[in-house]
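1. Sequence and predicted structure below; questions after.
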Amino acid sequence: MFIVSLPNIITVARILAVPLLVWLIAEERFHEAFWLFVAAGVSDAMDGFIARTFRARTKLGGYLDPIADKAMLVAVFLVLGYEALVPLWLVVLIVLRDIIIVGGVSVLTLMKERLAMQPLWISKVNTFAQIALAALVLAVYGPALAPESWIEPLVWLVAITTGWSLLGYFLRGLLILRTREEEREAGPT
């Protein structure tokens, strides 16, 4: 029984770490923030591994895990933008993308569309790039594990993949709506 809930406990701990991480960055305690961010990443991999290996996947975990990931990334980028460690326009792009995607999914759900929540491959690349950028910024200003010159190219990679991902989801949403309209025009079969 304990093993079934362990991945969810780890995920909830990751969610609870978000305010601490934000506070550490705001207080310019980048060294601690970097290691907490790394620990959150390790815990994300660990809860997924436990859930798969011990067949401990739960419906709750299916909702909590992406919420934990998104809460962590959005919060980190908001505070990094506020602290002027990443460009504000990038933070706006990242947050706007997430708002538009959630809004689109909400609209389609209200329209009674059955959605398979499969992320696009570019979205996976984008998430990886966002994680890498956040970790890099914290590594540069915390334990000085990388040169500051690496940040700007990664900023542009995140910007490009964020825009590409947004476009991909927008086009997927249009395709769903178009298919629905064509089915409605064809009438019942």
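-> Received the coordinates, thanks.

2. CA atoms for contacts and neighbours, from now on please.
-> Noted.

3. Could you pick out the longest helix of the chain?
-> Using DSSP state H, we find that the single longest helix of the chain is helix 151-186.

4. Can you tell me which helices and strands that helix packs against?
-> Secondary-structure packing of helix 151-186 (3 or more CA pairs under 8 Å, 6 or more residues apart in numbering; DSSP states H and E): helix 88-110, helix 121-141.

5. take a look at this one as well, against the first:
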Amino acid sequence: MVMTFPNILTLLRICAVPFFAIAVWYGRTAEACLLFAAAGMTDLLDGWIARRFNQRSTVGAVLDPAADKLLMTTAFVMLAFPRETYAVRIPAWVSILAISRDVIISLVALVAYERLDPSKFMPSLLGKATTFVELVAISVALLFNHLGPRPWYRFLVPWVFYLIAAMVVASGIHYFFRATHASSEPA
């Protein structure tokens, strides 16, 4: 196994997850924002370096999405806990939808990996857009929690979570149809 620089960045992102969770748990909002932003930057950077300098690897193809799922799942779980000190928390039902979609997609990809061409399970544009909206919403929630309560949060924030839920359901259905279509194609 060859360790590339993008793989090292991905491992750093994985190592940051427990520290992010600790910061959120103890209400260290500035640190949580910083760690989440740094993790997001390593995600962008590792992908860019891998493509730009031809450092793609099998390890990276597995580690990168796993690191993303770990970070996102941790953020959804930690920000769904009721906390008096937080101005914004992610509704549990939104967290459950987002995590369930990721688990189901991962399971389908794992089961189908042996039977189907892995290139058919590349992330779709809708899946990438959903992940982007989730990242932005989590970042905004972290930032708003750092800034403290504002009256206008109650008008804006619920719509962001409805958008996430709609995109999660739509992309989950889309991946389901892609998987069933791919499995019905002759080999």
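-> Everything's here; your move. From a predicted model like this one, the values you see are computed outputs, not experimental measurements.

6. Overlay the chains and give the TM-score.
-> The TM-score (TM-score structural alignment, normalised by the length of structure 2) is 0.86; 178 aligned residues with a CA RMSD of 2.2 Å.

7. List the buried residues of the longest helix of structure 1.
-> Applying a neighbour-count criterion of 16 or more other CA atoms under 10 Å, one finds 151, 154-155, 157-159, 161-163, 165-166, 168-170, 173, 176 buried in helix 151-186 of structure 1.

8. likewise stretch 96-103 of structure 2?
-> In terms of neighbour count (16+ other CA under 10 Å), stretch 96-103 of structure 2 has its buried residues at 96-99, 101-102.

9. again, but for stretch 2-12 of structure 1
-> For stretch 2-12 of structure 1, by 16+ other CA under 10 Å, it's 5-8, 10-12.

10. Make JSON lines out of those residues and add distance to Thr109 of structure 1 and secondary structure.
-> As requested, those are exported to JSON lines (distance: CA to CA, whole Å; DSSP: H, G, I helix; E, B strand; the rest coil):
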{"residue": "Ser5", "distance to Thr109 of structure 1": "28", "secondary structure": "helix"}
{"residue": "Leu6", "distance to Thr109 of structure 1": "30", "secondary structure": "helix"}
{"residue": "Pro7", "distance to Thr109 of structure 1": "28", "secondary structure": "helix"}
{"residue": "Asn8", "distance to Thr109 of structure 1": "25", "secondary structure": "helix"}
{"residue": "Ile10", "distance to Thr109 of structure 1": "29", "secondary structure": "helix"}
{"residue": "Thr11", "distance to Thr109 of structure 1": "25", "secondary structure": "helix"}
{"residue": "Val12", "distance to Thr109 of structure 1": "26", "secondary structure": "helix"}
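
11. ok, for Ala146 of structure 1, nearest residue in space, not its chain neighbours?
-> Val140 (5.3 Å; CA to CA, 6 or more residues apart in numbering).

12. now for that neighbour: what does it line up with in structure 2?
-> The alignment partner of Val140 of structure 1 in structure 2, by TM-score structural alignment, is Phe144.

13. Counting neighbours, what do you get for that match?
-> By the measure other CA atoms under 10 Å, the count of residues near Phe144 of structure 2 is 20.

14. Arg51 of structure 2 versus that one, what's the distance?
-> Applying CA to CA, to the nearest Å, the value for Phe144 of structure 2 to Arg51 of structure 2 is 34 Å.

15. Ok, Asp68 of structure 2 next?
-> For Asp68 of structure 2 relative to Arg51 of structure 2 (CA to CA), the value is 18 Å.

16. Give me the more crowded residue out of these two.
-> Asp68 (19 against 12).

17. what helix or strand is the residue most central in space within structure 1 on?
-> By CA atoms, centre = their mean, structure 1 has its centre lying nearest to Lys70, at 3.6 Å. Using DSSP states H and E, Lys70 of structure 1 sits in helix 59-82.

18. How about Val17 of structure 2?
-> Secondary structure assignment for Val17 of structure 2, by DSSP H and E: helix 5-25.

19. mean shift between that helix and structure 1?
-> If you overlay the two and look at helix 5-25 of structure 2, the average distance to its match in structure 1 is 0.8 Å (mean CA distance after the TM-score superposition for structure 1).

20. Now for Trp126 of structure 1: which residues touch it?
-> No Trp there; residue 126 of structure 1 is Asn. By CA atoms under 8 Å, 6 or more residues apart in numbering, the contact set of Asn126 of structure 1 is 158, 161-162, 165.

21. rewinding a little: now do the match of Val140 of structure 1 against Arg154 of structure 2, distance only.
-> Taken as CA to CA, the span from Phe144 of structure 2 to Arg154 of structure 2 is 11 Å.

22. Let's verify Gln55 of structure 2: helix, strand, or coil?
-> Look at Gln55 of structure 2: counting by DSSP: H, G, I helix; E, B strand; the rest coil, its state is coil.

23. which residues touch it?
-> By CA under 8 Å, 6+ apart, Gln55 of structure 2 lies in contact with 4-6, 49.

24. Now check structure 1 for the residue matching it.
-> Superposed on structure 1 with TM-score structural alignment, Gln55 of structure 2 falls opposite Ala56.

25. coming back round to it: please dump the contacts of Asn126 of structure 1 into CSV; it should also carry distance to Pro19 of structure 1 for every row.
-> As requested, these are exported to CSV (distance: CA to CA, whole Å):
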residue, distance to Pro19 of structure 1
Val158, 24
Thr161, 27
Thr162, 24
Ser165, 27
